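Asks: Can you look at this prediction? I've put the sequence above it.
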Amino acid sequence: MNNIKFYESSDYWEKRYSNNSDTWTLNKVNPVFVRIIEEKKFGTINDLLIIGCGKGYEACFAAQSNIRVTAVDFSIKALTSAEEDCKLKNGNPKFINMNLFELKKWGEKFDSVYEYTTFCSLNPDKIEELLWNIESVLKTNGIFITVLFPLR
């Protein structure tokens, strides 16, 4: 029996973006992320990986802030939208279509990894596995940044 949950399938995310039912997005850069970058809350970030980047608002912003950005997402539709938007804003992040659970196979290392809303989409049983994948792409003393808000 197939044990994969519907939201663990790239088809699910393609449909959500294609139908404009990506209701979790702010449709702009997360203001908390802006503060993190502009105020250097975690020091200078040179190499940033954004996981579950969606339409790439944070990726474009960080790239415009002279950070080398790699942004990954499960949805080609979201990444296409992100690439088009970044071209208009003169941002130059590298966008990659990837299953986040394959990060450890990748071999790249980053100063920082950022996520916003990605954990909300996961089966709770998968969170620890994703954290191990994130750790595998962080440089020594690298920083994992996540933005979590209460559901009130």
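Replies: It's in.
Asks: Every contact and neighbour count from this point should use C-alpha atoms.
Replies: OK.
Asks: Distance check, Glu83 against Ile96.
Replies: Per Cα to Cα, to the nearest Å, Glu83 is found 10 Å from Ile96.
Asks: Comparing the two, which shows the higher neighbour count?
Replies: Glu83 (21 against 16; other Cα atoms under 10 Å).
Asks: also this one, for the comparison:
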Amino acid sequence: MNTHEVFNQATDLTPYDVSDDASLLDGLDRAGGGWARDEVRQLGALAGGVEAQEWGRLANENPPVLRTHDRYGHRVDEVEFHPHWHDLMTVAVQHGLHASPWTDDRVGAHVARAAKFYVWGQAEAGHMCPISMTYAVVPALR
């Protein structure tokens, strides 16, 4: 039903390539991570795509829920996540955002990971916290 003209809202951005950023790509090249340009571009297109943006929206509208007990009263202490939270995390891990520089000896591995982290985080920021903590704990454990 069309009741009035809406003129004070931004238009839908999707799909857009969040990695279409000359400064980001130039910095990636200058800091030795140019070899990851194609993957950064792929991840940027995915992050700004309709599907990933919808994953982020649904993950944010359905926050994790702590379940301390099952329906029979037994202690379970588990957290339920929306399925798209897992989709977001899966893509992050598949692209090595959680640890790739610690196993990739190429020059610019940390810069490449940072660029991928930056673009993928624009799909949904909250899931990047555990990804970042996983990345950060490696040198602490060594």
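Replies: Here it is on my side, so go on. Computed from a prediction, not measured in an experiment: that's the story for all the values here.
Asks: Post the TM-score for the overlay when you can.
Replies: The TM-score (TM-score structural alignment, normalised by the length of structure 2) is 0.31; 77 aligned residues with a Cα RMSD of 4.9 Å.
Asks: How far does stretch 35-48 of structure 1 stretch from one end to the other?
Replies: Start and end residues of stretch 35-48 of structure 1 are separated by 15 Å (Cα to Cα).
Asks: Kindly list the longest strand within structure 1.
Replies: In terms of residue count, the longest strand belonging to structure 1 (DSSP state E) is strand 138-147.
Asks: Which positions in that one come out as buried?
Replies: Neighbour counts using 16 or more other Cα atoms under 10 Å place Leu138, Gly142, Ile143, Phe144 of strand 138-147 of structure 1 among the buried residues.
Asks: got it, and stretch 131-140 of structure 1?
Replies: Within stretch 131-140 of structure 1, the residues scored as buried using 16+ other Cα under 10 Å are Asn133, Ile134, Glu135, Ser136, Val137, Leu138.
Asks: separation between the last one and Phe144 of structure 1?
Replies: The one in question is Leu138 of structure 1. Remark: distance between Leu138 of structure 1 and Phe144 of structure 1 (Cα to Cα) = 8 Å.
Asks: Residues that sit against both of these two, list them.
Replies: Common neighbours of Leu138 of structure 1 and Phe144 are listed as Ser112, Val113 (criterion: Cα atoms under 8 Å, 6 or more residues apart in numbering).
Asks: Strands of structure 1, residue ranges please.
Replies: With DSSP E as the definition, structure 1 shows strands at residue ranges 47-51, 68-73, 94-97, 110-116, 138-147.
Asks: can you redo the ones you listed as a markdown table with distance to Ala59 of structure 1?
Replies: What follows is those, written out as a markdown table (distance: least, Cα to Cα, whole Å):
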| stretch | distance to Ala59 of structure 1 |
| --- | --- |
| strand 47-51 | 7 |
| strand 68-73 | 6 |
| strand 94-97 | 9 |
| strand 110-116 | 10 |
| strand 138-147 | 14 |
